[in-house]
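Asker: Build me a model from this:
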Amino acid sequence: LFNHNIEVVTVNPYSVKRNKENRDNTQSKSDKKDALVIADMVKNGYYSFVRHTPESFEKLRVLMSNRDVVVKRLVSSINQLNRWVDIVFPELRQVFKDVKAKGAIATLRLFPMPTKLRFMKPDEVVAGWKTVMKRQPGLKKAQLLVQVAKRSIGSLQALDAYKFHLEQLLEEYDLAVKQLERVESQVTDVLTKIPYAKKLLLIKGISEISLAGILGEAGDLSGFSHGNSLLRHAGLHLAEASSGKWKGQIVISKRGRSRLRRFLYLATMSLVMNNPEFKAIHSHNVKVKKTKKMKSIMKLIGKLARIFIGMARRNEAYCPDKLQSLFPQAAKK
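Answerer: As a prediction, the model looks like this:
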């Protein structure tokens, strides 16, 4: 259609469902009725234009969607590893607090069963670690590992089956880690091809992953007229239901891209923790204006959207002085 110079618009399916009763006051649905409802909505202007997405932004969207799947599998494999440790070798956490730490993973690969580990010497444990790790835990860790293995209360039955299960879990964990590294490497390469991405990454607190998630879901930010347009695209604009004297609660509409909302929120939280300007404004909102923390975060998401759109449209660098000039009291604090 684009190639034939035909203007393309899209109508929200949810809006079609809500408007179908306006024609005949019934909840009936058919292909003919849907076509009439859609035609009426287009005639009345209840549509949005289809925005062309450049190839780099399309790549980011596909890669970040792929990354979400890989991260889910990685988290699932870690949870199953924790369950396995709880059953077979719960005392392992006395030596390694995190099961996915390098030392813990190396221990699970080499000598996961406490029944065999209790008869080993600490020197043998260290020697085993050296075969799979460049920087391995010391002799004290090995001594502690042998001690906790001797008094382990882990399961003593079906150990062969548990060992086979652990091998499969570690294979799945290794595959997910490798795939995550490859996906994130691809994301980094694509970001280098977007002209203003480098300037956005210079903002302290903005990571490559959060920026890739925002650009992948939103597309080319220079195509938005204002930050509020980006918020509406994400479903972060406000919605109110009031009637007469009754005033309903003002809430976020959530009619938009959920993944874009998530990455905007995560980016803002990172800025509040790491960026001095955003940290000062958030502190000013909470302590001086007595604003609730979540409400302050939502306001800062709007500010981040406006900063991103302004930088993308004008292709300019981030200027902390502009933000401080708008909130001099907050900057001082």
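
Asker: switch to C-alpha atoms for all contacts and neighbour counts from now on
Answerer: OK.

Asker: Going along the chain, name the helices of the stretch 201-333 of the chain.
Answerer: Secondary structure of the stretch 201-333 of the chain (DSSP state H, counting those that start in this stretch): helices at 208-218, 227-234, 258-274, 276-287, 293-314, 320-326, 328-332.

Asker: most neighbours per residue, which of these?
Answerer: Most buried of the helices of the stretch 201-333 of the chain, by mean neighbour count (mean count of other CA atoms under 10 Å): helix 208-218, with a mean of 22.

Asker: One more, so I can put them side by side:
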Amino acid sequence: MKDLASIKGRIQNWLDRFFPEFLDVFRDWEGKAALFSLQHFPLPSDVQTMNAEQIVEAWRQEIKRSVGIQKATRLLEAAKTSIGLTTGLSMARKELQLLIQQYLLVLSQIDELMEQLEEFVSQIPGSAHMLTIPGVGLATVAGFLSEVGDLQRYDHPRQIQKLAGLSLKENSSGKRQGRTRITKRGRPRLRALLYRSVMILVAKIPEFKALHAHFTKRSVNPLHKKQSLIALCCKLIRILFVLGRKQIPYDPAKLQGALRQVQLQEVA
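Answerer: Predicted structure coming up:
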């Protein structure tokens, strides 16, 4: 993953130097039409040797989804008004070709690794049920299980919470009562994995978004955003633990029901 990020950064740097207007035409250089363009006519001077119809025809050689004449026209206009470097273009073209080859190679290696990972994880009891949580993917489940091991070893999800360093402690001395924080005495990779997963869940999954909003906006003891995310990490541990141990699919109604119950208790 670090290699991929490095290559993508170098390609972005190349665009900044030689064709900074390229991403005004394409939102993402990794899209099919954009990547094809970088492979076949990457420089503004390359684009200017063509007209809009020729660009569209070139795209259609490899891209099934129709790419319109308007985008081709915009690319041509961007090339004509580009402020990119105009020296060393031969080496620049070769540099980009090499970077794209490396990019495609790493992508293929990641795809192969993910296939092997999927086959391995599918053999672990309960893993398929853990994958029924929306927003939780193969890499998350595999990372969780690699850090935690056999779920049957644990009697309660709090043991995994402690393993992740998410147990609470109070920083107090003498008469001073300090703030309550997590211990961080555990596996940092597991803690980071859970935190990243929860960030995605809070952004995309309605029931987690609602729970986060409740934690941060409730009238009694509202949590700071980071505190809420930590609480949701613990919630995710409990959900993964139950699904993996009992081998049952994720049920969003149960999480929503638990939230409603808490809200009713607060009103009462």
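
Asker: before we move on, back to that, looking at the helices of the stretch 201-333 of structure 1, spot the one closest to residue 119 of structure 1.
Answerer: Residue 119 of structure 1 lies closest, by CA to CA, to one member of those: helix 208-218, at 45.8 Å.

Asker: and the closest one, which stretch of structure 2?
Answerer: Using TM-score structural alignment, helix 208-218 of structure 1 lines up with residues 138-148 of structure 2.

Asker: follow-up on the earlier one: could I get the helices of the stretch 201-333 of structure 1 in a markdown table, plus columns for distance to residue 123 of structure 1?
Answerer: Below are the helices of the stretch 201-333 of structure 1 laid out as a markdown table (distance: least, CA to CA, whole Å):
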| stretch | distance to residue 123 of structure 1 |
| --- | --- |
| helix 208-218 | 42 |
| helix 227-234 | 57 |
| helix 258-274 | 43 |
| helix 276-287 | 49 |
| helix 293-314 | 52 |
| helix 320-326 | 55 |
| helix 328-332 | 56 |
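
Asker: Which one of those lies nearest to residue 100 of structure 1?
Answerer: Among the helices of the stretch 201-333 of structure 1, if distance is taken as CA to CA, the winner is helix 208-218, at 21.4 Å.

Asker: thinking again about what came up before, go ahead and name everything in contact with the match of helix 208-218 of structure 1.
Answerer: Outside of stretch 138-148 of structure 2, the residues within contact range by CA atoms under 8 Å, 6 or more residues apart in numbering are 117-118, 121, 127, 130-131, 160, 163, 187, 189-190, 193-194, 197.

Asker: tell me the two of those residues that are most distant?
Answerer: Checking the contacts of stretch 138-148 of structure 2 with CA to CA, the most distant pair is 118 and 163, at 24.9 Å.

Asker: any idea which helix is longest in structure 2?
Answerer: When structure 2 is parsed with DSSP state H, its longest helix is helix 89-122.

Asker: angle of it against helix 138-148?
Answerer: 60 degrees (axes from the mean of the first three to the mean of the last three CA atoms, to 10 degrees).

Asker: Helix 89-122 of structure 2 vs structure 1 - mean distance after superposition?
Answerer: In the superposition with structure 1, the average deviation recorded for helix 89-122 of structure 2 is 1.2 Å (mean CA distance after the TM-score superposition for structure 1).

Asker: distance between the helix or strand following that helix and the chain's centre?
Answerer: Counting by DSSP states H and E, the element after helix 89-122 of structure 2 in chain order, helix or strand, is helix 127-130. Centre-to-centre, helix 127-130 of structure 2 and its host chain are 20 Å apart (CA atoms, centre = their mean, to the nearest Å).

Asker: counting contacts, what elements does helix 127-130 of structure 2 pack onto?
Answerer: helix 225-246 (3 or more CA pairs under 8 Å, 6 or more residues apart in numbering; DSSP states H and E).

Asker: Over in structure 1, find the residue span the helix it packs on aligns onto.
Answerer: Aligning helix 225-246 of structure 2 against structure 1 (TM-score structural alignment) gives residues 293-314.

Asker: Need the residues that contact the matching stretch.
Answerer: 196, 200, 221-228, 230-231, 264-265, 268-269, 278, 282, 285-286, 317-318.

Asker: ok so, going back, quick one: closest of the helices of the stretch 201-333 of structure 1 to residue 86 of structure 1.
Answerer: helix 258-274 (31.6 Å).

Asker: Neighbours of residue 291 of structure 1, how many?
Answerer: When counting by other CA atoms under 10 Å, one arrives at 15 neighbours for residue 291 of structure 1.

Asker: Check residue 56 of structure 1 too.
Answerer: Residue 56 of structure 1, neighbours per other CA under 10 Å, totals 19.

Asker: Just the angle for the helix or strand hosting it relative to helix 258-274, thanks.
Answerer: Per DSSP H and E, residue 56 of structure 1 falls inside helix 55-88. If you take the same axes, to 10 degrees, helix 55-88 of structure 1 sits at 80 degrees to helix 258-274.

Asker: Next secondary structure element downstream of helix 55-88 of structure 1?
Answerer: helix 102-110.

Asker: Where in structure 2 does that following helix fall?
Answerer: Going by TM-score structural alignment: helix 102-110 of structure 1 matches residues 32-40.

Asker: Mean distance of the matching stretch to its aligned residues in structure 1, please.
Answerer: On superposition with structure 1, the average gap between stretch 32-40 of structure 2 and its aligned counterparts reaches 1.0 Å (mean CA distance after the TM-score superposition for structure 1).

Asker: Which parts of that stretch count as buried, going by neighbours?
Answerer: 32-38 (16 or more other CA atoms under 10 Å).
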